[in-house]
Structure formats: C-alpha cells, structure tokens
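**Student:** here is the input, now give the coordinates:
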Amino acid sequence: MLRQYELVERVKAYDPDADEAMLNHAYVYTVQKHGSQKRASGDPYFSHPVEVAGLMTDLKLDQQTIATALLHDTVEDTLTTIDDIKANFGPEIARLVDGVTKLSKIEQMPEDERAAENLRKFLLAMSEDIRVLLVKLGDRLHNMRTLHFIKNEDKRRRIARETIDIYAPLAERIGMYEYMREMQALAFEHLEPDAFATISGRLAQIREQEGGQVDAIALAIKQALAEAGLKVEVQGREKQPYSIWRKMAERHVSFDQITDIFAFRVLCEKPEDCYLALGTLHTTWQFIPGRFKDYISTPKNNGYRSLHTALIYSGSMRVEVQIRTQEMHRTNHFGLAAHWAYKQHDEPDGQVAWLRDLIEIVDASHDPEELLENTRLAIYQDRIFAFSPKGALFQLPKGATPVDFAFAVHTDLGAQTIGAKINGRHMPLRTPLANGDVVEIIKGGDAEPQLSWLGFVVTGKARAAIRRAVRHKEREEVAELGAKLYDQIAARTPAKVGKKALREALKRLDMEEEEDLMYAIGAAKISDHEVMEALVPGSTADFEDNTDDRHNRQPISIRGLKPGNAYTLADCCHPVPGDRIVGLRRKGESVEVHNIQCLSLASGIDNDWLDLDWGDRSGVAIGRLVVTLYDRRGTIAEMANIVARNHADVRSLEQVRVENPFATYEIDVEVQDLAHLTRLLSALRASDAVAQAERV
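**Tutor:** So this is what the prediction gives:
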C-alpha cells in the first residue's frame, strides 16, 4: 500500500503545482473515516481507496481526481455525508464523490435489473464528468485484483460477470486497453476456471518450448527495419488466455489451431515511419490478405491508432504485427486518460462523443432488459467505417444497415428515413454496409420509424430510438381512440361538460394532462362510470346500485398486445375466450380482435396482423346467435328463460325476418367463454320452442 508521502510525491512528479495540503488531508480523512474496517483479505479497508488513488496517479490525473479516489467509499461505507465532503474539500470534489457513490451496487434488485440500474447510474454520472468513470474503473480493477479473497462463489461470479459485461467494454470504449485486458483476464479466471487453467498451462508449455523464438523474430523484424533506415523498438507478447478462449469459441477451433498465439509490436518515432515500416515488412515477408487494418488514418471511436498486419514468417509461422508511434502506444494503453486535460466547462473529448449516444439509450430504454441489450450493442461490437456523401466518417458495428447509419448521423434523420443510396445506387434499407461505403439517406417529412426495422438494425441507438417512437405512436393512437370514447361518455352526463369540468376531473383523477385521461380511457384503464363521476360528481348516484355489470367486471386479458394497447372484440364475428383469435391494427383505431375464421379478415389484408391469444384474466364476452323460433305465444319468454338458466345474460334482441310459421332473431348474449356459449346453444336446440340455433 502506498504511504501518504509516496502518493503525494507521485502527484507532484507530474503536477508540481498540486495542493499538497489538500492531498494529505484527503489521505488522512479516508484513513480516519474507515477506521478499523477490514476488507475480505484482512487488510485495512482504507488500503483500497489508497490503491485506487495510486492507479489514478499512473494515469497522471489531476489532484481533484486523486482526492476523489481517496474519498470515493467514505459516503457509502461510513457515516460521512456529501455535505461533509463539500465542507472539507469543496463542491467539485463533493460532486465527483457523489457521482462515484451513485454507482454503488443495488443488492436488493434482481440480477438483470441490478446490472441495468448500475449501468444507468454509471452512464448518467459519466455524462456529468468523465472523471467519475475513470475513478470507478480504477475502483473495479482493484476490486477484481482482490476478488479471490471473497469466499462466496456466487458473489465472485456475479462481480466477474458484471465486470466482463459492462466495465471491461466501457474501458475498451475509452481506449483503456490495459484496464480492459486485466479485467477480462481476472473475470475469466473466476467465470471459466477450468478453461483458464487449461489455456494458461498450454501457454506455459509453449514458453518453455519456444527456445527464444520470440526474441529471434523480434530481432529479425528490428534488423529488417534498421536496414531500411528506421529506428524502432520491437516488443513480443503472447495473447491473453481470455482472447485465446474467445477466438476458440468464435471460430470453433481447438487451441492447437490458433496460429497467432504471439504478436509483435513495432514502436516508431513518427507516424510516417509507421507506413515505411509496414512497406518494409510486406516486402520482406509475405503478408496475409484480409488481415491489414489502418487505424492511423481512420482511428477507432475510442482514439485507438495503429497499423495491424499479419505475416508468414519463415515459411509457415503466422505472426501478427502492430505498428504505431510511442505516443500512439501510450494513448492505446490508457486511452482518454493518457492525454486527458480537464477543463471544467469544455465539451466532452471527441474520443467520447459516443457517450451522447449511450445517454440517449438510457433515456429511451423501456425496461432493464432492453437497456442492457441496447447498451451492450453500443459498446461491445466490431466496427466498420462508412461515409456520408460529404465525406464525414462514421464508425458502426459489423452488419449495420443504412437505418443504423441514419440514426448515427442524427436521431431525427433516422426517424425520417424512407430510402437510401449506397455508393450511388438505391438499395433496400436492410442492406448490410461494408467498409468504405458511401451512404446517402433519403428522407421524407411525414416519415416515421417502422416497427419492422427492429428486425435488421444492429446498433443500440437505432433500436432504442425505434422502440421509443413506436411506443409514442401507439400511445397517440390509443389516446385518439380515448378522445372519441370520451365524447360519448360526456354526452351521457346530466349536465353539459366544458373545459372547466374537464380540468376539475383531471384533478380528481390525479392526472396531469388531458392526454393522460384520453389514454386511460382508450386503454380501458378507467371505466365510463369513473369518468362520469369525475366530470359531474353525483351524476351516477341514481343508479349506483344498478350499475351495468360490465363496469364492475375485469376486462378480458389478451396476450400478444403491448402494455397499454387498447382493443375491441370485433362485432362481425364476436370472438369469445376459447376461440382462436388474430388482431387487426388500423391507424388511429384500437386493435380489433377477430375469430380466425372471420370472413371480414380478408378486408384487413393491408393492415398490421397480430398473433394473439387469450390471457389468464377472466371477464365476459358477447357472443352473437341466430335463433329461429316457432312463431307462437311464449316462445321468446322460453328462450329468455333458457339463457337465464344457463347463467348468461341477453344484451340485445332483434327480429331479422318472419317466415310463417317461424320468426328469426339475432341475439347477443354475455358469456364467459366458448364452452359456456356451446352449452347454451345445446340447451336452446333441445327446446321445443326453438327450430334452429346457430352462432354467427
């Protein structure tokens, strides 16, 4: 553990003007506040924040960040408050400590929701100050280094899974590859202990058997470049066990089939030397087609810059080579932190422009599962490069489409997309883009995102924006239906209803906006009776005891509809629970639920069809029957008695024709389900008063 004077000396080495007294105060403060607390390892708890502060000095971060690292657990794990931090260290450090504190684990939540809520708080805190991310990554890295001291295996695995799913990808996205690799390696050891042990063992065998071959290859590369007049440093390294395991899983190959266990790094003095070195290596050894990548002319989103190539050395050995300058190398190790100079009111660094997309995903995500899915899409995929017609460069995941491109340019452009040209040719919106494609988006003023796009877009930003737009559109349609129903309800009240009555009704119903009420009516979240009473209190008193039973019964639930979607049971076929059903969705109307055998379905062929099923919630439905009675006194009464004895209710009765000696009626009956309706039909057919009974 770093001693107090050692930590201060580290900071003063790269920031001679640092406030030594403030740093000493922060060190002593965290030691005092954590007191006798112990870590799982048995070490004093304050050793953890001190080590995190040491990691921050490796990144040469400012004194406020070092103090934040020292203090980051005091609010969560001691009686210290944010106000205490503010009083002792000022508002800036208090704000940073508060940002890190907000990322604390939410142990009581289900696993996915806990991870999603941590991620949500993480991204929102990052949006306020990127130093919060840097301290939290240092905190997580040190916790991973001591994870083996935790005795509970489930807890170790949960922390390791969260690290490999969220923290390591975030470290990668800001270019902190050293943090990413170490987090992945430590998490892999706990998540796949057998695979880790096997691969580590094989790597140890190779190190024993290679007999200095790595040094020999590095020397050969250096000599070839020296003969070309280039002064370089060459390093050889082996792949991490986690990288090898991922490659084995992705390519479905064994360890013996991995031919690029070792890789080499060439460090040049100037960027132009990198390209000279590349040309020399390609003329000295055969390069492997398809393995060359130029991240110097087109850096990754996180600022990573390097040339990548693969060579065939000495006839058969495949060798990976990365070529970069010393400055690029430092940036590639520590990313944003390597050249970070904080200015309080500056815009975020260009390397983290992607952060705005992540914040947009946080705002758009509807539930924890969706948030995790979209954010992982945004931070953890291989990239391609595509251009706008004006030459602007956009990095996208492999498999991205013109719709993904449009949303990457701007959310409004994505929403208005109606077509696209790729390299000057009109192409379908679902076409995957390739490296170097020039994409021109064709937009329409009245266009809107389509639900079908979710079938092919791959970026988290696009998926989040489409889902948000679709939910908004559905809400508008339900509210529009509710407005029509509201007019009918208002017409039944004993007094004329105006704007004032509506405003008072909103207050009584504890609703903010008129649209909220219309949506509640359209989505059947509120009954006609409740709306009438809110509009004109006491208007339903005269028939309180005789209120239509339909208002007191739960609506039938239907699976396959999104939450809040309004529906109506179609009048043409009157489906009841037990029928096989399908939904028709027309613009501005609720979803119509039809019996699958309904003849009128043919007229809805151009509308959205929804595969539906009856839910678990019981209710009542209207079945329509055509009943032919003998035209004599008492037959209608007999029919009504049969309906009542079978615990059904007559809702309407209409005579449709008279053909002596018969009279035919259409009768709507309220039943529980198909079995109930079938029993009623059997009882009617058994009666001497009934000549024929069929369901419509």
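**Student:** hey, let's count contacts and neighbours off CA atoms from now on
**Tutor:** OK.
**Student:** my read: residue 186 touches residue 142, true?
**Tutor:** No - contact between residue 186 and residue 142 fails when scored by Cα atoms under 8 Å: they sit 10.6 Å apart.
**Student:** more neighbours: which of these two?
**Tutor:** residue 186 (21 against 17; other Cα atoms under 10 Å).
**Student:** buried ones in stretch 6-24, by neighbour count?
**Tutor:** By 16 or more other Cα atoms under 10 Å, the buried positions in stretch 6-24 come out as 7, 8, 11, 12, 18, 20, 22, 23.
**Student:** same deal with stretch 125-135?
**Tutor:** Neighbour-count burial for stretch 125-135 [16+ other Cα under 10 Å]: 125, 126, 127, 129, 130, 131, 132, 133, 134, 135.
**Student:** in helices only, show me the residues you listed.
**Tutor:** Among the buried residues of stretch 125-135, the members found in helices (DSSP state H) are 125, 126, 127, 130, 131, 132, 133, 134, 135.
**Student:** could you identify the most distant pair in the residues you listed?
**Tutor:** 127 and 135 (14.1 Å; Cα to Cα).
**Student:** and of the ones in helices among the buried residues of stretch 125-135, the nearest to residue 467?
**Tutor:** Distance ranking of these against residue 467, using Cα to Cα, places residue 127 first at 22.7 Å.
**Student:** and this one, so I can compare the two:
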Amino acid sequence: MESGQTGTPVVAATAESHLTDVFFAPLAQHLAEYLDAADIARIRTAFEFGAQAHAGQTRKSGEPYISHPIAVAHILADLRMDEATLVAAILHDVVEDTDIVHDQIVAEFGEEVAHLVDGVSKLAQIRFKSKAEAQAANFRKMMMAMVEDVRVILIKLADRLHNMRTLGVMRPDKRRRIARETLDIYTPIANRLGLNAIRHELEDLGFASLHPLRHRILSEAVRRARGNRKEIVAGIQERFEQRFAHERLTADTLAREKRPYSIYRKMQSKHLSFKEVFDVFAVRVLVDSVDDCYRALGIVHNLYKPLPGRFKDYIAIPKANGYQSLHTILFGPHGIPLEVQIRTHEMHQFAESGIAAHWLYKAQGDHGSVTQTRAREWLRDLLEIQQKAGNPQEFLESVKVDLFPDEVYVFTPMGEIIELPRRATAVDFAYAIHTDVGNTCVACKIDRRFAPLSTPLESGQTVEVITAPGAVPNPSWLSFVVTARARANIRAYLKHLQDAEAIRLGHRLLAKAMVAEGCDIEELDEARIDKILREYHQESFNDLLREIGLGNRMAPLVVRLLKAEAGKLDPDEILREGGGKQAPVIISGTEGLVVSFAGCCHPVPGDAVVGFLSTGRGIVVHRQGCSNASDAGEHPERWLAVEWEAEPTGEYQSQISIQANNVRGGLARIAAAVSDAGSDIDDVRFDDRDVNLTIIDITVRVTDRIHLARVMRAIKQLRDVVRVSRH
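**Tutor:** Prediction:
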C-alpha cells in the first residue's frame, strides 16, 4: 500500500468523493441544525483523515470501515455533542486499528481531541494474564478517562450502540458475549449518566442477541396485546387532554409502549406471566413547571383512583442518575392498572439525554442541573474507588456493584437526605457521609434506637452514626457493605494495616534469625542493606521486612546472605539448611492479619504450637499434634518455633464434637450450657448417624485451653450427651 508523507494510505480522488457523498454529506446536513460552518469544516477534515487512515479496511458486513465512526458521530449528533467530541468519534479507532500514532492526532487536531481518542482506545500494547484481567484493565482505563472528561464514555456508548445495531454479522457465541457485556456494563453506565434513550436501545438489542427466542415471543405477545389496550390508553389520553384543557393547564400527553426488555425484567423479578404484566402501555404527561407537575397529578388522581403504595416522587428525591419525574399507577377502565409519568419538558430532555444534555443547554448557562450534579458526584466517587482499589479486577467488581443501585433514601439527624443502594447498611451510610466517619464508626442508631451496624436500611429511616477517635474499620464489614465506596475504603485500610503488621513481624523474624546466627540487627550498615536490597529487588528495607513478614522471603536465608556479604560465611553455604536453633516467636493473639490460626486444628492458648510461614499470609499457627504440622518434612525452612505469650488476650475459635441422643430441645440445652460456661457458639453442624444418635459439631469462642475444658465439661454433664471430644 502506497503512503503519503504522513504515513497514511492514499485514496483515489474519485473514491474519496464517493465516500464523502455517501457518508459525510448526510452527517453534515444533520450537524448544520446546531453547529456553525467552521465546526463542520473541521469535522470534515477529520472525516477525510479517518477515511485515508481506514482505506482498504472493511467491516464484517462488507461496508467500508469509515461507515462505523460516521455512524457513531451520527448518534452523538443526536445528543447535540460539540465539535471536539464528533472529531474524536470519527477518529476513535485510528490509533488502535491503523498506523496513525497519538502524536499525529495531536499535530492535526490538538491535545483535546487526542485525549478523547486515547481514552476510548484499548490497552492493545500491554499483555495480560487472562482475558478477564485485560477487560478489567481496559474498563478501568476507560472509566478513569471518563472521570477527567465525561465525553470519553459518551463516545464509547455511541460506539457500543452502533456495534450492537450491526451485531447480526457476528458468530452466535461472539454475539452472546458482546450482548452480555453490554447488559452487564454499558447499559448500567448509560443509566447512571441518565442517558435513557441510549440505555433502552442497548437493553433491547442486548436482549435480542442474548435471548433471541424470548425476545421474539415477548415482542409477538406485545403486538397481539397492542390492539385492544392501545384503544383503551388512547381513550384515557383523550380524557386527560380534555380535563387539562378544562383546568387551563398546558400539557402534552404521550402514550408509550413498554419495551420488551423492561417487560422481561419485570416478569423475572416479580415471577409474573405476560398476562399479569398490565402496564405494558403508559401515558407520559409533559408540563412547563414543577408546580404544574403536582397540579397534573391532582387532576389525573381525580379522574382515576391511584393504586395505594405505588406513587413515587422522583422530583423531590431524584434518582441516583438525576432522573426526575412523578410516577403513579391508576385504576384505569376495566380495572387495568395504568402507569402515568408526569415531568417538565426540561426534565424529559434530561431523562432522555442525561449528562449529554449539558452541551444542549450550556448556551443558556445551565450548568447546575440535578442530572449534572449527580453524574459528577458519581465520577468523583469513581476516582476515590480507583485510588483505593488494589487491581483492575477489584475496581471493576466495585463499580459493577455501584452500577445497580435499587435506591433507598434515609435521613441524617439534621434532615439531609442520603441516597444508598438497596440492602445498604449503617456502615455504607457512614462512608457516604465521609471516609473518616466510616473508618471510625463503632455503632449506630436507626430511628433513635441502637441497631447493629449490619442492619439493612429502609427508606424514610433516620440514621445516626456514633464514632470513636481510636476506632478502625473491621474486616468483617466486607461481608455486609454493598457500596463500592465503603468496600474500597475498608480494603485500602486493611491493606495498609497488613503492610504495617507484616513489617513489624518481618523485623521480629529477621532479628531472631540474626541472633541465631550470632549477629545483631542493629549492627547492619547501609552498604550491606543496599546490597541485599538489590539482590532481592526491593526498593527499601521496609519492603524487604514486609516480604519476610508475609512469608515471601525466609529470614534465615536473608541472614546467611548478609553474613556472606560481610565475609563471615562462604557464599556456597548460603542455602545450607540448619544453622543453629532460633528462639521461638512469641504469639500474643493480637498480631492481626499477618498471624492467623489454622482452621484444621484451631489452636488456643495453652496448646503446644508451631508456625508455618505461608506465602502472602504470614505465620499460620498449628497445634503440634495437627496432621498438617506433623508433616514438617516438606519445606522445613518454613516451619518456625512459636510460643504463646505469658498472658495472651482475646478469644479464639475451637471445635467440639458432641455425640448426643436425638431428642427434642437437645441443641437448646447444649447452647445454654455453653453460654453458662462463658462462651459463644459461632457455628453448628449436624450429622445424624441414625434415628437415635446425632453428631453435633460446634465452633465456640474461648480464651484458652482451660476455658475450653470448662466448656466441654459443662456439655458433658448434660443428660443426653454421650461423648464430647475436641476436633
């Protein structure tokens, strides 16, 4: 292929003219509705640049490739997007799919356009361990670019919409994969940004590709139901218009039909047949002001009785994406429920275009809409989640959780409304207020009564969070929080906590290993430390200590290398086993995340124990009689001598196996005996041997071996208990 000076393919003048007539001319006509001639000329320059770059490339349908970016630009023109966005849309694939590089985009069209193109482009140059990891990394890159400039996601959504419109040429398996990704990721993003027109089309196209048979059956059912019900809705619409005219209220009424995917989701979530979904048709009422919305509501409620409990005021309390409207369900003619949505014309525009409506209204100086505010709040939250996330997949998981908010609305003690996803808890509420409030919360009051932090919140409740200066996040919170912000902050704190604990443990292990070799950790000089850091590819001494504490490096081997560097040991002997008996590591029970207790044997203070340095976890403590600990022949360098502190603190889990007669109330009596002995039951499992005898395995919390013996003795004294033993 011949190339010009810029390195882009040269296209014959006649072919270029044909492409312009077929593809650009209709777009230019569309753009002339709201852009000036200079902007359209620049967009034409981008078209010519893109047509040259994609020359010779075709889509699977056989069309010239340039047809795709032009179609994306058409979708964005429907949203009245600015000139820079349209230029970037036309060029969004040139860096990824042609020889064009980022610097050429900058030179021809400027930094702004280049930044948008770069945000949409995939991470094609980086190799990933798995497809899932690549998708997660691409998603994080796209979302972070969106935080900087929301136009990135608008281009990406338009790109996805056109790809979905032309998905029929793909293999069935690829169609299903792309449709699933669309429904899982892109439609929720469109919803969160208030782009309902794009969301609805993506949902229906995704549904048709993922479940073609279900889509066809539902579409046919709607078509069959359309005749009779449409006449009823038309009659209701006429009555509305007559009454509005009588009350001198200017209003537009629009009858609408529910989309197949909306019907399908309702049937799934509420376990309904199609015949039970009555609100297939609805009426939308558009008025001039908020006051008129409530006047219109009163008028329709006077015409038809409202269905109790089905009125929703999204004007006073907008949805997470800024959507505003009044929703009510009426008892229509023949007892058929009818959904009515009432909103202003401006609310309707934002409901369809969402955050993209910013560009439509910015000429009027409208920068403070609810949709804009909510969308930007979410983008700021995304930035915080990204900063706290450990890896791209964790970020994707967090954002996906946040993309499906079935909202509840609760109040602060001062009356401020806080919006949270359904099943959110007081901890989610605390993090929604402020990260510091979440990190230091210790208790909560719901409607002025103390309640567990894990209690799911309900709309209308007043929530008060009680904090304490020295409090820290609890790892168990991760089992019940639902918001991405809470999860990201808790994980970030625990990672920082684990690092600090691992450094302290690594220092202890290295100090003890040096004592065993006749050295002192305080004698280490900077030159020897620097040399060993280079050997182990670590940035700092703390990084090396963290690696030792997490079990990724063995302290005795590090000491031997240090001695070799000092000339006290032959380098050939560095990996020699043995080397003197180390003093035991003292376990207090409060070490936190880098010292854990094995679930196979549940050691408690008073047991003879050994430690195993597990990679990435630190020390795992076993009882000496444990089958896992008895096999110390494997990795002998990882087994450590450990001992309990003289007065360990805290509670420890232990398992007790109980053989008992199968009688009514037996478990209740066992639970009472455990409680009387000053312990709690964490878990219970049953194994019925026969009709007369049952095996009950319980996990209890005890302070030490003596406390455990007291609990077992209390159980054994029960009349129906045959045998008690420790696992």
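**Student:** for residue 642 of structure 1, state which of the ones in helices among the buried residues of stretch 125-135 of structure 1 is nearest.
**Tutor:** Within those, the smallest distance to residue 642 of structure 1 is 68.2 Å, found for residue 125 (Cα to Cα).
**Student:** quick one, what contacts the residue nearest to the closest one when sequence neighbours are not counted?
**Tutor:** The shortest distance from residue 125 of structure 1 to any residue other than its chain neighbours is 5.3 Å, reached at residue 99 (Cα to Cα, 6 or more residues apart in numbering). By Cα atoms under 8 Å, 6 or more residues apart in numbering, residue 99 of structure 1 lies in contact with 125, 126, 132.
**Student:** show me what residue 85 of structure 2 lines up with in structure 1.
**Tutor:** Aligned by TM-score structural alignment, residue 85 of structure 2 pairs with residue 65 of structure 1.
**Student:** please tell me how far the closest residue to its match other than its chain neighbours sits from residue 95 of structure 1.
**Tutor:** Leaving aside its sequence neighbours, residue 65 of structure 1 sits nearest to residue 131 (Cα to Cα, 6+ apart; 6.6 Å). Distance, residue 131 of structure 1 to residue 95 of structure 1, by Cα to Cα, to the nearest Å: 11 Å.
**Student:** now swap in residue 308 of structure 1 and tell me
**Tutor:** Distance of residue 308 of structure 1 to residue 95 of structure 1, computed by Cα to Cα: 41 Å.
**Student:** sorry, back to before: the residue nearest to residue 65 of structure 1 matches what in structure 2?
**Tutor:** The criterion is TM-score structural alignment: under it, residue 131 of structure 1 has residue 151 as its aligned partner in structure 2.
**Student:** mind listing the strands for the stretch 601-727 of structure 2?
**Tutor:** 609-614, 618-623, 639-644, 652-661, 680-688, 693-702, 721-726 (DSSP state E, counting those that start in this stretch).
**Student:** number of residues surrounding the nearest residue to residue 698 of structure 2 once chain neighbours are set aside?
**Tutor:** Among residues not flanking residue 698 of structure 2 along the chain, residue 684 sits closest, at 4.5 Å (Cα to Cα, 6+ apart). For residue 684 of structure 2, the neighbour count with other Cα under 10 Å is 13.
**Student:** same thing with residue 342 of structure 1?
**Tutor:** Using other Cα under 10 Å, residue 342 of structure 1 has 15 neighbouring residues.
**Student:** need the three-state assignment for it.
**Tutor:** Each residue gets one of three states, and residue 342 of structure 1 gets coil by DSSP: H, G, I helix; E, B strand; the rest coil.
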